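Asks: okay, predicted coordinates and the sequence, questions at the end:
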Amino acid sequence: METGPQEKRMIHYDLLRILAAFSVVMLHSAGQKWYVLPVTGREWQIADAWDALFRFGVPIFVMISGAIFLNRDSSIRRLYCHNILRLLVTYWIWSGLYGLYDCRNYDLEAAGWKVVAKEMLSGRYHLWFLPMIVAVYMLLPILRSWVKNAERKNLEYFLMLFLILKIGMSTVSALSASYLVEYAAELLDAMEIGMACSYIGYFVYGYYIVRYGIPKKWHRAIYIGVIPCAALNILLDRYLSIRAGEPVGQIYDSYGVFTFVIVTALFLFFTDVMGKVSYSGPAARIIRELSEATLGVYVMHVGLLEILEERGIDTMLLPNIVGIPLMALGCYAACSLLAACLRRIPVLGRYLC
């Protein structure tokens, strides 16, 4: 969600960032009743389908960061003072605010300050993205030096490892619970393969597409592949969840192969097609404003969904095939507006969102 300097920013990545932020709001809106509805029911299957269709957000955020930051020289001092510090402070502020909100009904005298402090440090499940991207940024000087001097085949070797050992293995694990698959997964865990084959894979992948691209002959196949991949995400997770008797969701997570194809198609389309579109001054300003609000949308939307749900306003007020996208659109709009206001608070606004 971090952006580069104003003169270097690319509008097509602003658009892609907006879409990625909306996808995160969409999947969390779909997830409101995901754990409580029976997996054999129509309502759960609709919610799961929306969830499966909008799982591309986090990989897209990481690929945008890789495409921008790995192509740009900056000092370690600036990296820590400008990017890492901001994200850490934002994480601590919102973890604290969510924790205080959770303590609103506590008997504080009986609970004690340690319980309050623990709640404030625990934050919310969706905030995991901020320390994760901070960890990637901490490796940025090393990664930048490597990709700048690496031959293309070295980058492709790294991405092949990512594709096989992370994307491939995650997909196989989701589809099969055999002894051999479990053994392979345990072996990869023992090898600490996640040190290399994690979101850093998506980070480098974004850079690779911008620098080298994907051969034109593959573009149409990738774009067409989005439809069967989306369908397989939906149908396979429905089957796996009914088989397990409970929601599963692993097949379409960030490392699922079908989600990987969708992420590739979106990033390629916005890089190769939308990057060539010219935007008028007013349109560019609106797009940039919405793009600048994406961090705020990310940190705030879960809180807004929870507040509304506590007051009986959730995705089930209407048939959830329309209730989920309407809730997501309303939540996204409200959080974007609030983020635009908070960002304009002197000094503090930068660290709020």
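Replies: Thanks, I have it.

Asks: from now on I want contacts and neighbour counts done on CA atoms only, so please keep to that.
Replies: Fine.

Asks: need the residue closest to the centroid of the protein.
Replies: Nearest to the geometric centre of the chain sits V58, at 1.6 Å (C-alpha atoms, centre = their mean).

Asks: check contacts around that one.
Replies: Each residue near V58 by C-alpha atoms under 8 Å, 6 or more residues apart in numbering is listed here: A20, V24, F129, S254.

Asks: tell me where the stretch 201-350 of the chain has helices.
Replies: Ranges of helices in the stretch 201-350 of the chain, per DSSP state H, counting those that start in this stretch, are 216-244, 257-272, 281-292, 294-310, 320-342, 348-352.

Asks: please compare the first structure with the one that follows:
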Amino acid sequence: MNSGKFQVLDEEINYDSQELNEHSINSANININNEDEANIIDTEYDQNNVDESINLRLINDKYDDEIGLSTDAETLQQAESLLPTHNNPPVKKSKRVYWADCARIFSMVAIILLHSSSFDCELRLKLKNDSSWIIICCFNCLTRFGVPMFVLLSGTFILDPSRNFSFKKLFKHNILRLATAFAFWSTVNAVLDIYLQKESPPLLSDEYMIQFFKKFFVGEEYLWFIFMIIGCYLIAPILRLFSDNVLLARYFLGLCVFFGSFIPTLNNFFAAYRYTEAKNELTVWTSRWHYHFTLEFVGYFVGGYHIMKYVNIRSYLIRFSLYLLCIIDVLVLTCLTIHVESPADFKGYSHHFRGTDTLTIAIYSVILFIFFQHEIGRISFSENIKKLITKISALTFGMYLSHMVIKNILVNFLHISQYEFLGMALHPVIGVPLLWIIITILSLLTSYGISLIPVLNKYII
């Protein structure tokens, strides 16, 4: 991951420190050269702008200390004292946001468990009247924060308007890398899928090529993430225009919560409990809006940067209350999901309260993000642990891209699945965790191996 250079008043600043905005700093000049997943912050002062940057003034001290958005004269004095003089050359210092690395690693491991406890395993157990389907359902519900957390983290680093931005870099680096990664892994998945067919067509025949291109352009189901994140990157230049305007950002996030989470959750509730008339009326009402701008993952994308920069909850009581709310939320979404799927006549898979567009998953993901920011961010890691966290975090994208290929190979060639291990029968309650551990280790090793190969390590992971 590449780092950038920027001019800043305080060399101790990082992404979870208190806000020094226009009420606190009149002329601080910040420029960051961004990579889409960069967490490294390199601070360097520009001697030519020191005289302008030192013009600090305090306008208002009415921020709420409980949420950590206050500024005071002491803060400004400390910031000014850190400004270099012409007699003292600036010292370059690097800081890495390790809590974000930890959140990324934790989310990747959760996603692998989610796909190990897949809905078909849950459904298969349910159809056999095996009550252990509830355990698999719990695995599935508990890990649903994974993708939203990835999007929160992506927004954290790409929406900072003080970072240097160019369309050339957006398309040549960020989007090109995602496109080449999709092309490679979609090819691998397509070839493997065709090979595993009972009657696969001859290699390079017309039928083979038709099947290949169908599978290639659509991509394997889990590769939807790449299309989604490219969409977020495409709209990022617009979102950056107001990401540092607290009022506009919160207005936008309010729209996201209402249209992107509350309305879908209400619709799902009516569907789950078969309030057909109410669901139909709500569907008609929402369809007449023709409203799409704040739907799906854009709210997570904007929310990640906003929470990181403007939400610093100092009160332990408030943080504890949020974490308690998160636990209650997870229990509610899990219990509701189990309740909806329990009837014998329910033969499908309930996404009503565990879908990424639901209010329950939004609450879960955002509070977990805050937990990493405030609790994990307070931990002082040793240098060796920091290096390990940095290295594993850099491999998470490669783990995501390769883990379903590895699962497919394990299931079809080595007979390792939720139901067996090297041919020995296993109950899914044991098979799912075992499969999860094996896929996690192998995907990490695969990503690491590719990272050692020049060119490939830049374009396919």
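Replies: Everything's here; your move. Quick caveat: nothing in here was measured; it's all calculated off a predicted structure.

Asks: hang on, the earlier thing: redo the helices of the stretch 201-350 of structure 1 as a markdown table? Include distance to L188 of structure 1 and mean neighbour count.
Replies: Below are the helices of the stretch 201-350 of structure 1 laid out as a markdown table (distance: least, C-alpha to C-alpha, whole Å; neighbours: other C-alpha atoms under 10 Å):
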| stretch | distance to L188 of structure 1 | mean neighbour count |
| --- | --- | --- |
| helix 216-244 | 23 | 16 |
| helix 257-272 | 18 | 21 |
| helix 281-292 | 37 | 16 |
| helix 294-310 | 32 | 20 |
| helix 320-342 | 37 | 19 |
| helix 348-352 | 38 | 17 |
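
Asks: which one, of these, ends up nearest to Y101 of structure 1?
Replies: Across the helices of the stretch 201-350 of structure 1, the minimum distance to Y101 of structure 1, taken as C-alpha to C-alpha, is reached by helix 294-310, at 9.2 Å.

Asks: residue in structure 2 matching L188 of structure 1?
Replies: Counting by TM-score structural alignment, L188 of structure 1 lines up with T286 in structure 2.

Asks: number of residues surrounding its match?
Replies: Close neighbours of T286 of structure 2, defined as other C-alpha atoms under 10 Å, add up to 15.

Asks: now do it against D193 of structure 2, distance only.
Replies: Going from T286 of structure 2 to D193 of structure 2 by C-alpha to C-alpha, to the nearest Å gives 39 Å.

Asks: same check on I439 of structure 2?
Replies: Per C-alpha to C-alpha, I439 of structure 2 is found 19 Å from D193 of structure 2.

Asks: go on, S443 of structure 2?
Replies: 19 Å.

Asks: pull the contacting residues for the counterpart of V116 of structure 1 in structure 2.
Replies: Aligned by TM-score structural alignment, V116 of structure 1 pairs with F212 of structure 2. Contacts for F212 of structure 2 (C-alpha under 8 Å, 6+ apart) come out as A190, V191, I194.

Asks: cutoff 7 Å now
Replies: Neighbouring residues of F212 of structure 2 by C-alpha atoms under 7 Å, 6 or more residues apart in numbering: A190, V191.

Asks: what do you get for F119 of structure 2?
Replies: Y349.

Asks: make it 10 Å
Replies: Applying C-alpha atoms under 10 Å, 6 or more residues apart in numbering, we find F119 of structure 2 in contact with L125, W133, I136, C137, N140, G348, Y349, S350, H351.

Asks: hmm, the fifth one is touching F353, no?
Replies: No - counting by C-alpha atoms under 10 Å, no contact exists between N140 of structure 2 and F353, whose distance comes to 11.7 Å.

Asks: pull up the gap between the corresponding residue of structure 1 for L325 of structure 2 and Y205 of structure 1, please.
Replies: Aligned by TM-score structural alignment, L325 of structure 2 pairs with G225 of structure 1. G225 of structure 1 sits 19 Å away from Y205 of structure 1, taking C-alpha to C-alpha as the criterion.

Asks: swap in P38 of structure 1?
Replies: Distance of P38 of structure 1 to Y205 of structure 1, given as C-alpha to C-alpha: 38 Å.

Asks: more neighbours: which of those two?
Replies: Comparing P38 of structure 1 with Y205 by neighbour count (other C-alpha under 10 Å), the higher total belongs to Y205, at 25 against 17.
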